[in-house]
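Engineer: quick check, what structure comes out for this input:
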Amino acid sequence: MQKIDAHQHFWVFDPVRDSWITDDMSAIQKNFLPQELKYVLHENGMDGCVAVQADQSEEQNSFLLGLTEGNDFIKGIVGWVDLRAENIEDRLAYYSHTKLMKGFRHVLQGEANRALMLEPDFMRGISLLNKYGFTYDILIFPDQLKYAEKLVRQFPDQKFVLDHIAKPYIKDGKIDTWAAEIDLLARQENVWCKVSGMVTEADWHNWTNDTFKRYLDVVFNAFGPNKLMFGSDWPVCLIAGQYAQVKGILSDYCAALSPSEQNAIFGGNAITFYNL
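Structural biologist: A predicted model of the protein is given here:
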C-alpha cells in the first residue's frame, strides 16, 4: 500500500496574495516547490501527496497542475472554482478532463458569512460536483461545524472530507462543543476527515504528542480508522514543527492499531477517497 500525505501545499511566495502568512509565520514566507517536498516525503517513508489550493483562483489550479509534470509523486490536486458562478457547470466539465484534478475547496473559514455554505448559489455548485466525479474539502473553524453538518446532509451522494479536524481550539484546551459537533458530522456516511493541521492550532512552541491525544480520541471514535487520513499540512506545519514530528504524532497514536488500519490512515483511505 502506498503511503500518501493527503494534504499539503505549494506556492511561490507573494506577500500581497499570501497576506495570510503574517510576520510571525516567517518560517514559511518563502517558496515551497515539489523538489523540496520530494526529499521530505522520501525521508519520512511517504510515496506521494495530494496538493491542495492555497489561493482562491483558477490560476492556482493551472500552477498546481503544471507542477505535476515530471513530479509523479503528486497524485492529485484539490483546486478552487467559484461554486457560486453561473457557469460553474462549464468549469467543472472543463476540469473533468484533467485526470489529476480530484476535487475542490473554498476557504470557508475566512468568510464573514459563517453560513455561506448554505447559501442557495453555493449549494447549487456543490450539487454538481458528484456528476463530474469531484470531491469537496470542507475548510472551516469549529463555529461552522453546525452548518457543515446541514450541508452534507443535503447531498448524501457527495464525498466530503473535513480538513484539519475543523481546527479545534487546542491552544486554549477547549474541546466539548467541538467534540459534540464532530460526532454529529461524522454520523453522515459521506464525510471523511483529515488528521492534519493540529500543531498550528496548539501553542507553536510548547506542545508534545500528548497535547493532541484527547482530540485524536474524539475523531477516531467519531470517524473510525476507515474514514481518517493523514495530512501533514506542509509547509504550514513548519511554523510549529518539522514534518517528522507532525507525522510522529499520528504514528504514535496509531501504534496499537492493526497494520491494515495503519495502512488505511497513512494512504489507503486517501487513495479511495480521491480515486488516486
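Engineer: please count neighbours and contacts with C-alpha atoms only from this point.
Structural biologist: OK.
Engineer: so the closest residue to Q144 other than its chain neighbours, which state does it fall into?
Structural biologist: Nearest residue to Q144, sequence neighbours excluded (C-alpha to C-alpha, 6 or more residues apart in numbering): R114, at 6.3 Å. With DSSP: H, G, I helix; E, B strand; the rest coil as the basis, R114 sits in coil.
Engineer: dump the residue contacts of R114.
Structural biologist: 108, 143-144 (C-alpha atoms under 8 Å, 6 or more residues apart in numbering).
Engineer: which residues does D121 contact?
Structural biologist: 83-85.
Engineer: part of a helix, is it?
Structural biologist: Yes - under three-state DSSP, D121 falls within a helix.
Engineer: what about it, distance to I88?
Structural biologist: 10 Å (C-alpha to C-alpha, to the nearest Å).
Engineer: for this protein, what spans make up the strands?
Structural biologist: Using DSSP state E, the strands of the chain run over residues 4-8, 48-52, 74-79, 101-106, 135-138, 160-162, 191-195, 228-230.
Engineer: I'd like these laid out as CSV, including distance to A244 and mean neighbour count.
Structural biologist: Below are those laid out as CSV (distance: least, C-alpha to C-alpha, whole Å; neighbours: other C-alpha atoms under 10 Å):
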stretch, distance to A244, mean neighbour count
strand 4-8, 12, 27
strand 48-52, 15, 25
strand 74-79, 19, 26
strand 101-106, 26, 23
strand 135-138, 24, 24
strand 160-162, 23, 24
strand 191-195, 15, 26
strand 228-230, 13, 27
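Engineer: the structure of the following sequence is requested for comparison with the preceding one:
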Amino acid sequence: MKPIGKNKIIMKIDSHVHFWQYSEKEYPWIGTTMSGIRRDFIPTDAEPIFHRHGIAGCIAVQARQNEAENEFMLSLAKRSSFIKGIVGWVPLKDKSLQSKLEAYAQQPLIRGFRHVIQDEPLLEFMLDPSFIRGLRLLHHHNYCYDLLIKPSHLPVAAALVRLLPAQPIVIDHIAKPDIARGEFTRWAKDIQRLASFDNIYCKVSGMTTEARWKEWSENDFRPYLDTVVESFGLKRLIYGSDWPVCLLSTDYEQQLRMVENYFRSFSKPEQASIFGLNALEFYKIA
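Structural biologist: Sure thing, here's the model as predicted:
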C-alpha cells in the first residue's frame, strides 16, 4: 500500500460482501432458482479469492433482517481481519432505536445499517415518519446508510433525501435496473435526479445478477456505467462485488474484470478512488 498525501493509502476494498450459514428458514430470499448459493459462505471462502485479486479488505453487509445478524458478522470479524467494516440491521422504526444505537457504539466495526426496502410492499415505506426519524438517529450517531431499492423506488428516494441532506447514503447495486430486459431510460433519468444530492453515493455492484445470468457481455453494462459516472462523478462511486450473490451469474474474477475493464482508461488516482478510497471515506475507515 502506498501513501497518498497525509494519512491516506491506496487500498482495494470490496464494499459489498455477504456471509451466511445457510438455512432455508433464515434466508428465505435465497429461492429455489438460486441453488448455486444455497450453502454456507464464510470468510475462509472469501479470503483466497480476495488474495488472488488484490482485495485488501471488505465491508460485510447484512443478509438477514434481525439483530442476530449483527452479532454473527461481529463474530466473523474477530477472526477475519480483512473485514474492515460492517453494515448491520436495526429496527429503524422502533422506539427503542436510540438505546440500540447507543449500545452499538461500543462496536466500532459497525459503520452503518441497511433495511431491505426493495421487499417492502409500499413504495412510500421510506416516507413513513418513523422511518425518517430512524435515519435521523443514525446521522446523530454518525452512522451511514445503505439504500437497497429498485428503480421504481427512485422518485420516493429523492423525496426522502430532500428531508435528510446531511445523512450519508449509498445506493446499492445502482438501484438494480433490469439490465436483462434493457430497462434504462426512466432509471437513468431518476438516478441522475437522485445523484444531484451531494450526500448520495452509488455502489458499482450487483449488476451482473440484473443481467442475463451467465449470458451477459461487458457491453451490456456500458450505458449504465456511463450514466452513473456522469451522474455521481468519480468521488461518489464505490466498487462492490455482491459476492456470493454474484455467483448466480458469474464468478468473482469475471465481475471484477468487467468493472476494471470499464475504468481502465481512467487515471490511476481515479481508479484508486473507485476501488478503495471512496469506500474508506464513506464508511469512515481510517
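Engineer: overall similarity of the pair, as a TM-score.
Structural biologist: Remark: TM-score between the superposed chains equals 0.99 [TM-score structural alignment, normalised by the length of structure 1]; 276 aligned residues with a C-alpha RMSD of 0.7 Å.
Engineer: hang on, the earlier thing: the residue nearest to Q144 of structure 1 matches what in structure 2?
Structural biologist: With TM-score structural alignment as the criterion, R114 of structure 1 lines up with L123 in structure 2.
Engineer: how close does its match sit to K150 of structure 2?
Structural biologist: As judged by C-alpha to C-alpha, L123 of structure 2 and K150 of structure 2 stand 10 Å apart.
Engineer: do the same with F275 of structure 2
Structural biologist: In terms of C-alpha to C-alpha, F275 of structure 2 sits 24 Å off from K150 of structure 2.
Engineer: more crowded one of these two?
Structural biologist: F275 (26 against 20; other C-alpha atoms under 10 Å).
Engineer: tell me the contacts of the more buried one?
Structural biologist: Residues in contact with F275 of structure 2 (C-alpha under 8 Å, 6+ apart) are 11-14, 238-239.
Engineer: repeat for E253 of structure 2
Structural biologist: So E253 of structure 2 contacts H53 (C-alpha under 8 Å, 6+ apart).
Engineer: what does it align to in structure 1?
Structural biologist: So E253 of structure 2 corresponds to A244, using TM-score structural alignment.
Engineer: ok, now how distant is the aligned partner of Q144 of structure 1 in structure 2 from W187 of structure 2?
Structural biologist: In structure 2, the residue matched to Q144 of structure 1 (TM-score structural alignment) is H153. Distance, H153 of structure 2 to W187 of structure 2, by C-alpha to C-alpha: 10 Å.
Engineer: who's more crowded, the two?
Structural biologist: W187 (23 against 20).
Engineer: ok, that one touching K176?
Structural biologist: No - using C-alpha atoms under 8 Å, W187 of structure 2 is not in contact with K176; the gap is 9.2 Å.
Engineer: who touches both of those two?
Structural biologist: P151.
Engineer: rewinding a little: among the contacts of D121 of structure 1, who's most crowded?
Structural biologist: Of the contacts of D121 of structure 1, L83 is surrounded by the most neighbours, 24 neighbours in total, counting by other C-alpha under 10 Å.
Engineer: can you count the residues close to A159 of structure 2?
Structural biologist: Other residues close to A159 of structure 2 by other C-alpha under 10 Å number 14.
Engineer: D183 of structure 1 maps to what in structure 2?
Structural biologist: That one, D183 of structure 1, aligns with Q192 by TM-score structural alignment.
Engineer: out of everything not next to it in sequence, what's closest to that match?
Structural biologist: S231 (5.3 Å).
Engineer: the aligned partner of F263 of structure 2 in structure 1: what's it in contact with?
Structural biologist: Aligned by TM-score structural alignment, F263 of structure 2 pairs with C254 of structure 1. Remark: with contacts taken as C-alpha under 8 Å, 6+ apart, C254 of structure 1 is in contact with Q262.
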